[in-house]
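K.L.:
Just to be clear, the model below is a prediction. Sequence and coordinates:
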Amino acid sequence: MSHFSNHRGSAVPSKRLSRLWHLGRATGDLAAGIGVKGLLEIARSRGSAQPARVQISPEHTRRFTDRLARMRGAAMKMGQLMSMDGTDMLTPEAAEILSALRDRAEPMPLSQLSKVLEREYGADWNKRFKRFDFTPIAAASIGQVHRAETRDGRHLALKIQFPGVRESIDSDIDNLMFFGKTLGMTPQGIDITPYMDEARRQLHREADYAAEADAMDAYRAQVGNDPDFFIPAIHRDLSTPSILAMDFAEGVPVDRLANPNYRRAERDRAATLLMRLTLRELFEFALVQTDPNFSNYLYDAANGRIVLLDFGATQRVEPHLVAQYRHLFRASIQDDRAGMRSAAVALGYMGAHDPHEHVEAMIDMLCLSAEPLRQPGHYDFGASDLFERVFLRGRELLHSGVFTSVPAAETMFLHRKFMGSAMLSRRLRARVDLMTMAQACLAI
């Protein structure tokens, strides 16, 4: 979520035609930025081993991201998801543009906020609160957060959903798929429909605040009394389909630890805690909060703990999938190439009858991706260029025809969580003994 010092807002377009118009204008800005020559270059390169390299002016990039930030909802969320996905579904140009949306969100104006509060709490909604801060403390693609104090003294954070977001998810994604294909933003031969359908399901879950409340309670039960983490409690008497009321928690976004004011020991500890939690989510909880946005983690320096926020993207992992990832992690740590192959086939990373050279290339890629797992002692994420090496090698393999199958769509968000945790470790320039914690989690 983005954080604010003042309340500048724009109305959230809530009607289908209005959102289609905004998205059409956004893609028009993008097409204008690419230009006729660039669009022709993209079209010519669709089936080639070398993707098109086009230049997009900063002004058109700004217009495109500004418009999606004003739309909020699925249009903005998909930009965030796809820019962090790590599966190379988008061209580098598209991913670079969409990455600007990770830290962008506009709050709704007071007039629109007041209508939501009256609709959910009634005309006398203000009588419920001793204090209500109209300036939002955070905003994201689905809603914005306000601080409040109830008449009985509870200090709360109220997550208030943008109007029309829930109803616009399906049309937003359909429109995104149409415009994405029109502009040639996905590589030829890749069917993104299953992935977009999975994204559609996740976005509907994120807009379901009752489901998020249940997920927070379930996750808190798994974490237990761990003093290193705090999960706000839900206040169901003040929660509605469009408002989620929870404990207010102090803290700063955890990526602020990258600031020189914080010690390396704090950065290393925070990254280690969150990396261990990521492993526990998959292998112990089978319940994963799949949105690794850095702002979903707050660092509470006073209590030395990390506050966990935003459980709308939480999903359970089927036992067979947990077993397959356990097999893959174990084989990766032990440099068991035969084990890696069988796990990769089960997960859909490669076909059972792929040519030997394709299999070897894929296993090499998996070994590269698992570098932090395979290195004894502390892996220095800050000094590593692993992300660049994995990206470049993955792009080479994608355009060489090595990928004959695609992983199950439900693994997309697990990949994003793994990648997000590693990206945070790099942002913090942290050293993490990932091998030791993985071996303990896997009981090797």
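P.N.:
Ah, there it is. Everything numeric in this text was worked out from a predicted model, so none of it was measured.
K.L.:
Only C-alpha atoms from now on, for both contacts and neighbour counts.
P.N.:
Noted.
K.L.:
can you tell me how far the most centrally placed residue in the chain sits from residue 257?
P.N.:
Nearest to the mean C-alpha position of the chain, by Cα atoms, centre = their mean, lies residue 291 at 3.7 Å. With the distance defined as Cα to Cα, to the nearest Å, residue 291 ends up 20 Å from residue 257.
K.L.:
Below is structure B, check it against A:
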Amino acid sequence: MSDLPRKAVTRTAKLAALPLGFAGRATWGLGKRIVGESAEIVGRELQQRTAEQLFKVLGELKGGAMKFGQALSVFESALPEEVAGPYRAALTKLQEAAPPMPTRTVHAVLEERLGEDWQQLFLEFEEKPSAAASIGQVHRGVWHDGREVAVKVQYPGAGEALLSDLTQLSRFARLLGPLIPGMDIKPLITELRDRVSEELDYSLEAAAQQAHAEEFAGDPDVLVPEVVHQCEQVLITEWIDGIPLSEIIADGTQEQRDRAGQLLARFLFSGPARTGLLHADPHPGNFRLLPGGPDGDGDGDWRLGVLDFGTVDRLPEGLPASIGESLRMTLDGDAEAVYDHLRAEGFVRESIELDPVAVLDYLLPIIEPARVDAFTFTRGWMRGQAASIADPRSPAHQLGRQLNLPPSYLLIHRVTLSTIGVLCQLGATVRLRDELEAWLPGFVPEDPMDGTHETDGRDGTDGMDGMDGTDGTDGGEQAAAGA
């Protein structure tokens, strides 16, 4: 792979060949069965070949194809184990790397954007990229002031490629649907497409990252690298080391898994309260586990390093209080109050009448992690939730199809669902309720004695919107709606 394929016809041909490849392998599998091989062996081999082709093509094309693959990767936990096994290695590989851009292309971009003497800005610059993602790749270097830096260079033609890929992928979204049972793939692709221009603008990414870096400066739990320099197609930030979350998922200790899970929940859902921004790309490639201590000296617990602020949701008032309020009502078992609240917020359309008790019964299994002091997220639990919602015969499926996801909650929902997917991949035990009480507006009821509201607690610690009214409701809604 020598460069980013930019011609629409080339990219379209590669993507359009995927469904044909799926069909061809199905025919191959039938032939193997005819000559006497067992269904189990043939099925496993078929899944493996399909996974390898799918994610090889997505990784090579980068652009929207790889972005879609990364978005899918966090939902691996929802797949049945016999399907997930062959996919897991390919998905994890996609989270961390893709074929690199040629050195000559990197140099051309840097010369155009930083000037002919760009190399003098660096004491060191590694030609081999340390990471390659959907719209750019990262090189390690040493800035002229001695700071170690990450140099993010955008692929030429990335915008055109993103739009072309996502348009093409949407055309055969129904064929991709079986990858994640119970999930409607098309809205995911549409939402990714709607945010293309924002992600291509490195000035927006730099502003979002710097806002987080300043807010979390000296934080004992979270490290966000400072922005060093930014211009069109180039973003330079401080370098951070650490263990990629994908490696913790693969073979981390239980201590690392639990700590990473707690901090992931803490950062992603306290961020809006502290910065007015929601980090909206929580796949494992964007996180590192670092030795603790604000100075990186290794004293103390592990810290979470956070990368890539290209996609954020702007929430100047923090997460909507309606999320915490509906979650609290559900935990209290107040079916009528939950139903009235969901209707008022648009989760139940005016034209539809539902049984409040049935709605409560639908929500309770989904918000199970918020009902206990500590909850262990597992792939088995995630698969159980997905299977219940996806099964057309189940009451959860029937009810979920009648619920609605208001557009303003779409990105919050995706981030929440993605975060839960990563927590399940980690197998982390998380004290979710602690985070909800600290950071989620509306979750802690207002004190009738002095009129203080739960948001007062947001100044001190943090919390996760994880299994909130949005996730409990629309997590099922969107999945069920697509089944």
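P.N.:
Looks like it arrived, so ask away. All values reported here derive from a predicted model rather than from experimental measurement.
K.L.:
For the two chains, what TM-score is obtained?
P.N.:
Overlay of the two chains. TM-score (TM-score structural alignment, normalised by the length of the first structure): 0.80; 413 aligned residues with a Cα RMSD of 3.7 Å.
K.L.:
ok so, going back, now the residue nearest to the centre of the first structure, nearest residue through space, not along the chain?
P.N.:
residue 313 (5.9 Å; Cα to Cα, 6 or more residues apart in numbering).
K.L.:
From what I see, the one you found and residue 207 are in contact.
P.N.:
No. Here residue 313 of the first structure does not reach residue 207: they are 9.3 Å apart, not a contact under Cα atoms under 8 Å.
K.L.:
Compare these two (neighbour count), which wins?
P.N.:
Per other Cα atoms under 10 Å, whichever of residue 313 of the first structure and residue 207 has more neighbours is residue 207, with 24 against 21.
K.L.:
how near is that one to residue 312 of the first structure?
P.N.:
Between residue 207 of the first structure and residue 312 of the first structure the computed distance is 7 Å (Cα to Cα).
K.L.:
before we move on, what about residue 156 of the first structure?
P.N.:
According to Cα to Cα, residue 156 of the first structure and residue 312 of the first structure sit 18 Å apart.
K.L.:
and if you look at residue 239 of the first structure?
P.N.:
According to Cα to Cα, residue 239 of the first structure stands 14 Å off from residue 312 of the first structure.
K.L.:
which of those two has more neighbours?
P.N.:
residue 312 (25 against 20).
K.L.:
counterpart of residue 331 of the first structure in the second structure?
P.N.:
For residue 331 of the first structure, the aligned position in the second structure is residue 329, judged by TM-score structural alignment.
K.L.:
As a check, name the ranges of all strands in the stretch 301-444 of the first structure.
P.N.:
Secondary structure of the stretch 301-444 of the first structure (DSSP state E, counting those that start in this stretch): strands at 305-308, 314-316, 379-380, 431-432.
K.L.:
right, and the ones you listed - which one's nearest residue 70 of the first structure?
P.N.:
Comparison of the strands of the stretch 301-444 of the first structure against residue 70 of the first structure by Cα to Cα identifies strand 314-316 as nearest, at 25.4 Å.
K.L.:
What range does that closest one cover in the second structure?
P.N.:
Residues 312-314 of the second structure are where strand 314-316 of the first structure lands, counting by TM-score structural alignment.
K.L.:
How about stretch 148-167 of the first structure?
P.N.:
With TM-score structural alignment applied, stretch 148-167 of the first structure matches the range 141-160 in the second structure.
K.L.:
So what would you say the end-to-end distance of the matching stretch is?
P.N.:
29 Å.
K.L.:
Okay, and residue 173 of the first structure sits in which element?
P.N.:
Secondary structure from DSSP states H and E places residue 173 of the first structure in helix 165-182.
K.L.:
That helix vs the second structure, mean deviation?
P.N.:
On superposition with the second structure, the mean distance recorded for helix 165-182 of the first structure (mean Cα distance after the TM-score superposition for the first structure) is 2.3 Å.
K.L.:
For that helix, give me every contacting residue.
P.N.:
14-16, 19-20, 23-24, 27, 72-75, 78, 142, 186, 196, 200, 203-204, 207 (Cα atoms under 8 Å, 6 or more residues apart in numbering).
K.L.:
Now, of the residues you listed, which are buried?
P.N.:
Burial by neighbour count, 16 or more other Cα atoms under 10 Å: within the contacts of helix 165-182 of the first structure this picks out 14, 16, 19-20, 23-24, 27, 72-75, 78, 142, 186, 196, 200, 203-204, 207.
K.L.:
Please list all residues in contact with the corresponding residue of the second structure for residue 209 of the first structure.
P.N.:
Here residue 209 of the first structure is matched to residue 202 in the second structure, going by TM-score structural alignment. Each residue near residue 202 of the second structure by Cα under 8 Å, 6+ apart is listed here: 230-235, 310.
K.L.:
If we use 10 Å, what do you get?
P.N.:
For residue 202 of the second structure, the contact set (Cα atoms under 10 Å, 6 or more residues apart in numbering) comprises 152-154, 208, 230-236, 309-310.
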